[in-house]
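S.K.: Task: produce atomic coordinates for the following.
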Amino acid sequence: MTDGAAGRRGPKLEPVVLADEERSTLERWVRRRNSAQALAARSRIVLACAEGGVPPVVGVAKDLGVSPDMVRKWRRRFLSDRLDGLVDEPRPGRPPVIGVEDVEAVVVATLEEIPKDATHWSRASMAQHSGLSKSTVGRIWRKFQLKPHLTETFTLSTDPLFVEKVHDVVGLYFNPPDGAIVLSVDEKSQIQALDRSQPVLPMMPGMPERRTHDYVRNGLTTLFAAFDVATGEVISSLHRRHRAAEFEKFLVKVDKEIPAHLQIHLICDNYGTHKTPAIRAWLERHPRCHMHFTPTGSSWINQVERWFGFLADQQIRRGTHKNVQNLEADIRSWIKEWNENPRPFIWTKTAAEILESLANFCRRISGAGH
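M.R.: Modelled structure (predicted):
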């Protein structure tokens, strides 16, 4: 029997034979919804290698979607150290201090239990709970990439037309229609004119700029923007409100500034002002304007959102403005400079890659919280 690579002979593989207790433990690690992914993946490899005599390494790797080297590594480790070999790197000349049961108990408690007096585990509280040292708990967490002190936010779109809208929008990015311009459109509402309660102290050698933590609010404005995905140029308009009436005024401006021979494709989110009867009526009167909507809860797919981020970082966030007029003048000035040297964004992910990434994420979080 060879390694399984076509046309190349390899060393004869030692069969993987599992005791009933070992098979039961491996299957439990695979089935546990909240098992650390690394341990679950290693358990699948060993179980696959134990099926059907001596299955080829390459075949096992292909079936599980991992590399042949990964299969060889954990196959060899299991044959050498059995279940303990899947948990921690063997240390030459030094027997393991803790057993696989202890490691499993820490991993399971971290993933499935909450301490009585806190929202998440610390190394100290897990050490007290498990009877292990804080350094040992830390090593186990690092090994299985567990970080109880960290949390991230996410939103999964519930749009029933999510797939169709992703294909539609990304298709415009990669293959814009001939004789047309594609504009990524949105409004950045409630931009505040903020002034610090005391003067800002300028940066000095060895000392950063310093400003008070409190500020005075001096009014709000809304920026409507249409980002040309091909050139990076921006058509903009500032209004004190962001109703459908202001959005319609902005569409009128866009229609006037785009050459008459071009079709206009507008990528928008699902905000209510973009879908009112007045807006639909305006679009019917201007048939060269075509509205495309991003999936609900997926503003990241709209390129103008990234441009808003540049504006916020470079002009708004650290700016000081005594009134709305001053704020709007600075925004207009910044946009004018941007348009003198516009920079389009390079969209790299296809619709298929986006959907596959989302599918992988859903598989990873499947069963979370149950």
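
S.K.: CA atoms for contacts and neighbours, from now on please.
M.R.: Noted.

S.K.: Return the list of helices and strands in contact with the strand or helix carrying His265.
M.R.: Element membership for His265 (DSSP states H and E) is strand 263-268. Applying 3 or more C-alpha pairs under 8 Å, 6 or more residues apart in numbering; DSSP states H and E, one finds that strand 263-268 contacts strand 180-196, strand 289-293.

S.K.: Could you pull out the buried residues of the very next helix or strand once past that strand?
M.R.: Scanning forward in sequence from strand 263-268 by DSSP H and E, the next helix or strand is helix 277-285. Residues of helix 277-285 classed as buried: 279, 283 (neighbour count, 16 or more other C-alpha atoms under 10 Å).

S.K.: tell me what helix 277-285 is packed against?
M.R.: For helix 277-285, the packing partners by 3+ C-alpha pairs under 8 Å, 6+ apart come out as helix 244-257.

S.K.: Which residues in the helix it packs on does the neighbour count mark as buried?
M.R.: In terms of neighbour count (16+ other C-alpha under 10 Å), helix 244-257 has its buried residues at 244, 246-248, 250-251, 254-255.

S.K.: I'd like the structure of this one too, to check against the first:
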Amino acid sequence: MSAFFSLLIQGFGTIQAKKLWVRTFSAGHGSMKVTVVGAAGKIGQPLCLMLKQSPLIDELCIHDLKPTTGLGLELNHIDTKCKVSAFSGKDNLQLALQHSKIVALMAGAPGADALPYDKMWEPNSIVVKEIMGEVARICPKGLVAIGTNPVNSLVPMACEVLKKSGSYNPNGIFGITALDSVRANTFVAHVQGVEPECVMVPVVGGHSSETIIPVLSQAKPCAEFSNAEIENITASIRNAQGNIAKLKANESGQLASAFAAARFIISLVKALQGYPDIVESAFVNSKVHPFLKYLATPLLLGPLGVTKNFGLPKLSDFEQCMFDNAVPILANDIKKGEKSVGVFDPPPPCDPCAPPRVTPCPHDWCETKN
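M.R.: Prediction:
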């Protein structure tokens, strides 16, 4: 088994820690403080419930534009050591962010979660840009996990906001794509008749239906599928959000999203606390592909964020074709985010699948692809 998959198996999964009976009711500056912005939302509330149960978090700070006092009080009734502090309104955002080691950004514009993925950009970009301005000012050294959609565009925008403030850490900003991995593991387990906890499926690309690339050829423990199974599993993963919306009166999936976000955030907590071999996939600043500044790939996490980017696993012909088709879509999504804060990158991306070759396409890349 490769070193990558050895780490992957150790890094993925839920935390199984012994229950701590000693409680702490105060959290100092050196403690593990996680702030959830957008905590009163449909994903934010179950996310906070799951994070409250983690013995690794000292303080869970919740913030929303809507009142959060009742939510905070209810969460504090849960008999775990994690203390919950609650803030609401724009004026109190900076108080919520102070001394935060991790900021989970789940906030969006009202009603935006019911919109198609590409339509979420305009309302949600305004919200995220404003929050990231405060993050840059109040807790520039904190890790930021963005769960608001469209992740493909909001992560590049968030990075540019931090760059303009001089507080950008390229290893500390993450677009949460863990939901795609959770679904991939579940659907593969169903087909293979095994427990989902035993399955590891790398998912790369982006976080929209056209850019999610499940790498079924590298699934563990078994990567043997018929062509029909590969196509059906891939379609199920890519169309999962739309299928849920049809059955939930146009509401997006919330519980699985919260579960996946909680798992990713707890992995960040473990990495900050020095746990070894923490591996998760996320949409991050990347040099893996010559024409994509950002890409979702498996990552080794550490105290400063990304310690190592494992890059793209070996892809089958089917997966390579999906990836090549996703490249121009991802490039446009990334440009949209950068353009919103006044960053323009003139050279167009090269689509290695589209003849004739685009001029700036490097010779070695084209020769490799063709």
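
S.K.: After superposing, what score do the chains get?
M.R.: The TM-score (TM-score structural alignment, normalised by the length of the first structure) is 0.21; 135 aligned residues with a C-alpha RMSD of 7.1 Å.

S.K.: hang on, the earlier thing: and which of the buried residues of helix 244-257 of the first structure is nearest to Leu311 of the first structure?
M.R.: Phe250 (19.1 Å; C-alpha to C-alpha).

S.K.: Quick one: closest of the helices and strands packed on strand 263-268 of the first structure to Glu101 of the first structure.
M.R.: Once these are compared by C-alpha to C-alpha, strand 289-293 is nearest, at 51.9 Å.

S.K.: what's next to that closest one, contact-wise?
M.R.: Outside strand 289-293 of the first structure, the residues that touch it by C-alpha atoms under 8 Å, 6 or more residues apart in numbering are 165, 168-169, 263-270, 283.

S.K.: of all the residues you listed, which two lie farthest apart?
M.R.: The largest distance within the contacts of strand 289-293 of the first structure, taken as C-alpha to C-alpha, falls between Gln263 and Asn270 and amounts to 21.7 Å.

S.K.: which of these two has more neighbours?
M.R.: The residue with more neighbours, out of Gln263 of the first structure and Asn270, is Gln263; 19 against 16, by other C-alpha atoms under 10 Å.

S.K.: Name the nearest residue to the more buried one, ignoring sequence neighbours.
M.R.: Ala180 (4.4 Å; C-alpha to C-alpha, 6 or more residues apart in numbering).

S.K.: so how far is His167 of the first structure from the one you found?
M.R.: Distance of Ala180 of the first structure to His167 of the first structure, computed by C-alpha to C-alpha, to the nearest Å: 18 Å.

S.K.: go on, Glu257 of the first structure?
M.R.: 28 Å.

S.K.: before we move on, what about Ala352 of the first structure?
M.R.: For Ala352 of the first structure relative to His167 of the first structure (C-alpha to C-alpha), the value is 8 Å.

S.K.: neighbour count winner among these two?
M.R.: Set Ala352 of the first structure next to His167 and count neighbours by other C-alpha under 10 Å: His167 wins out with 17 against 13.

S.K.: so which helix or strand takes in that one?
M.R.: helix 162-174.

S.K.: Check which residues of that helix are buried.
M.R.: For helix 162-174 of the first structure, burial by neighbour count (16+ other C-alpha under 10 Å) applies to 162, 165-170, 172-173.
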